[in-house]
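Trainee: Next input, structure requested:
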Amino acid sequence: MTLRPGAIDIHAHWLPEDMFGLPPGSPVPPLNGRDGEIYLGDLPLYIETTAMTDATRVIADTDAAGLGVRVISAPPFAFPVADDPGVDAYVGAFNDELATACSDSDGRLLGLGLVSLHDPDAARRQMQAIASSGVVRGIAVPPLLNGTSFDVAPMRDLLRIATELDLAVLVHPMQLPRPEWSSYYLVNLVGNPVETTTAAASLVLGGVLEELPGLRICMLHGGGCAPSLVGRWQHGWNKRADVRSAETRSPREGFRGLWFDTLSHDGPALELLRAHADPSHLMCGSDYPFDMGLPNPLDLPHDAGITDDVLEHNARSFLGLEGEGHV
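Mentor: So this is what the prediction gives:
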């Protein structure tokens, strides 16, 4: 399949309607469609049902945004975070439907699949199937699992397998509730960036990037709060033995090993990210079709002087497509 040229949106969501029941053991209620919009239980998500479920609609919106390709992955409430025996079947069904949607997209869609987060052996089998698909280029995972992140098992094991199989890893926050974030949508406005920042710290300070130099892992929403904390991490690393306990390179160096989308919602925030990140690790992200997403995700990087050619090249590198016009 020949990919359509142009900027690649690395951060977009898709879920077929037959999987609205969500994974077994899900901590949130199932999805349902009412009057053309999606609800999480009785909570309106302000998303048109077809924007989440219909690949033809996704492609039309991709064209309208001036993008060449969209990379679709499950919305975070569809992550299989419960250790339930039914998860493997759910993951397999989603990945199969994802591969079909991408294969039938005439070079407009690529995918990032799901894995059984609690079971590295099952995850290995799932990632081997993903790697053989051609159109599903990696996996999407949450930043936290049962209060832990990527510096410890089982999440660290998943990264080892992904690196071994040359798969990209996309990290999407789950909007975990906390009492102090119960108002004003703070569970998203504050919680999502904090979750992402915690994951970034686990990678930079936990020795993961040193152990897995080939790992391609992307922090979304412009890296959350992490760009503003790199100097603080560096100071702590200089002064405290516990911060250096994993024997990592300095946080300033380690941060450049991470990948990011440009969905910062703010030009100065994107400039701060650019000051700390490897410029070849910045990619377009839209968060399509969520309300916190951008219908014109290229505006931010364009305003910062990042061209479509750079965005396309960087995303191809992240997805393991360097020098390829097809998958």
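
Trainee: only C-alpha atoms for contact and neighbour calcs from this point on.
Mentor: Noted.

Trainee: Helices along the stretch 51-200 of the chain, start to end?
Mentor: All helices of the stretch 51-200 of the chain, identified by DSSP state H, counting those that start in this stretch, fall at 55-64, 87-103, 120-133, 155-164, 186-189, 191-205.

Trainee: isn't Trp14 right up against Arg70?
Mentor: No: using Cα atoms under 8 Å, Trp14 is not in contact with Arg70, being 10.6 Å away.

Trainee: ok so, going back, would you turn the helices of the stretch 51-200 of the chain into JSON lines with mean neighbour count and distance to Asp278?
Mentor: Output for those, formatted as JSON lines (neighbours: other Cα atoms under 10 Å; distance: least, Cα to Cα, whole Å):
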{"stretch": "helix 55-64", "mean neighbour count": "17", "distance to Asp278": "27"}
{"stretch": "helix 87-103", "mean neighbour count": "20", "distance to Asp278": "29"}
{"stretch": "helix 120-133", "mean neighbour count": "18", "distance to Asp278": "26"}
{"stretch": "helix 155-164", "mean neighbour count": "20", "distance to Asp278": "19"}
{"stretch": "helix 186-189", "mean neighbour count": "17", "distance to Asp278": "26"}
{"stretch": "helix 191-205", "mean neighbour count": "23", "distance to Asp278": "14"}
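
Trainee: next up, for comparison:
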Amino acid sequence: MTTETPTERPGEWWPELAPVVRPTTATKPAYRTVDVHTHLSVPAAGALAAPHLRPEYEPRIRYSSAETLAYNREYRASARQTGQFEDADVRLADMDRQGIDVQVLSVPPTEYFYWLDEDEALAACRLQHDRFAEVVAAHPTRFTAVANLPMRHPRLAVEVLREARRDHGFHGFELSADVVGLDLDDPRYDVVWEAAVELGMTAIMHPQGFTHGERFTDYYLVNVMCMPLASTLAVTRMILGGVWRRHPELAMVVVHGGGYLPFYSARTDHAYAVRPELRRHIDRPPSEYLRRLYFDTNVFDPAMVRQLVDRFGADHVLLGTDYPFDMGTVDPLGFLERVELTEHERRLVLGGNAVRLLGIPG
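Mentor: Next comes the predicted model:
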């Protein structure tokens, strides 16, 4: 049985819970700071996709409680949040408060629209990319962007990836942790990984939710637990399915600190040592493939950032906030100032790694 806060309750208390971007508590460094994990909504693409909505393929809708759905509508409808999600000038003001020099723009995960047929999917992606390119062209020193791909149609996804690189100069693409329930270790996606390596495009994994979320509807667990859980499952399947054995140069940033796997991969390594099922597609412990990945800092605990640096190296950790969602890090420089980092490590995490992985011009 689901326990709800009545939706007829006065809504004024909801916006008060949302975090507000205020001037950073940290001293901004002299070098460039880059936020690798931000979202820009493109209403034109949403309007195109809306008549074709397949809610059964949208876990954030299917497994959200009535309270969560009502809150999300209020949150996105407020004038302040609409500006943050869509308006470059609003974003620039927030970036200046945060001490962020460059944002990497990607679509909100609710705007992957993977359920669209090929023609509509292509049109939606092009609208998103054109809008991103417009914002980047207007503010070339403050924004860069990554593509959205029609992943349910892998061959078309490759065409869109090439187009995004050729026509807009994008150096990366965002993707969910599954494609309408299909796992990313499926061999049909090898053409996407091959093209990404060929083009030098970095993948950014950002889940849309969890496809089997029946037990996660209450308490906003569809986001709180399911986001990192979806990444953990997706990355584990990709490793065990041999994706990085077949495509060792595939670069991928996994947001939300990589989910749970970076903090509990020893169990998977143990299973690899004692169980034949894990040895079908790989020839070394899973954690060795995990070390090839990159992780953002949106984990809310400074000790966890330090653990990521200790485990994978400062060159594999990138500043990320999830701006402008309320599950993001509002003061990223202040947060990272609480992490014990050397100046060299700090320079890599705050921007150096993003510049290298996403081809951000000097």
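
Trainee: so what's the counterpart of Ala195 of structure 2 in structure 1 up against?
Mentor: Under the alignment (TM-score structural alignment), Ala195 of structure 2 maps onto Ile161 of structure 1. Counting by Cα atoms under 8 Å, 6 or more residues apart in numbering, Ile161 of structure 1 touches Arg124, Met127.

Trainee: Settle it for me: which of Trp14 and Arg70 of structure 1 has more neighbours?
Mentor: Neighbour count, other Cα atoms under 10 Å: between Trp14 of structure 1 and Arg70, Arg70 has more, with 29 against 22.

Trainee: And the more buried one, how far from Pro289 of structure 1?
Mentor: If you measure Arg70 of structure 1 against Pro289 of structure 1 using Cα to Cα, to the nearest Å, the figure is 12 Å.

Trainee: and for those two, which residues touch both?
Mentor: Counting by Cα under 8 Å, 6+ apart, the residues touching both Arg70 of structure 1 and Pro289 are Ala12.

Trainee: Leu282 of structure 1 reaches Trp259, doesn't it?
Mentor: Yes: counting by Cα under 8 Å, Leu282 of structure 1 touches Trp259, with 6.2 Å between them.

Trainee: now the strands for the stretch 1-150 of structure 1?
Mentor: 8-13, 31-34, 37-40, 43-48, 69-73, 109-113, 136-141 (DSSP state E, counting those that start in this stretch).

Trainee: by contact count, what packs against the third one?
Mentor: Spelled out, it's strand 37-40 of structure 1. If you count contacts as 3 or more Cα pairs under 8 Å, 6 or more residues apart in numbering; DSSP states H and E, strand 37-40 of structure 1 packs onto strand 31-34, strand 43-48.

Trainee: Reformat those strands as JSON lines; add distance to Ala200 of structure 1 and mean neighbour count.
Mentor: Formatted as JSON lines, these follow (distance: least, Cα to Cα, whole Å; neighbours: other Cα atoms under 10 Å):
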{"stretch": "strand 31-34", "distance to Ala200 of structure 1": "30", "mean neighbour count": "17"}
{"stretch": "strand 43-48", "distance to Ala200 of structure 1": "27", "mean neighbour count": "14"}
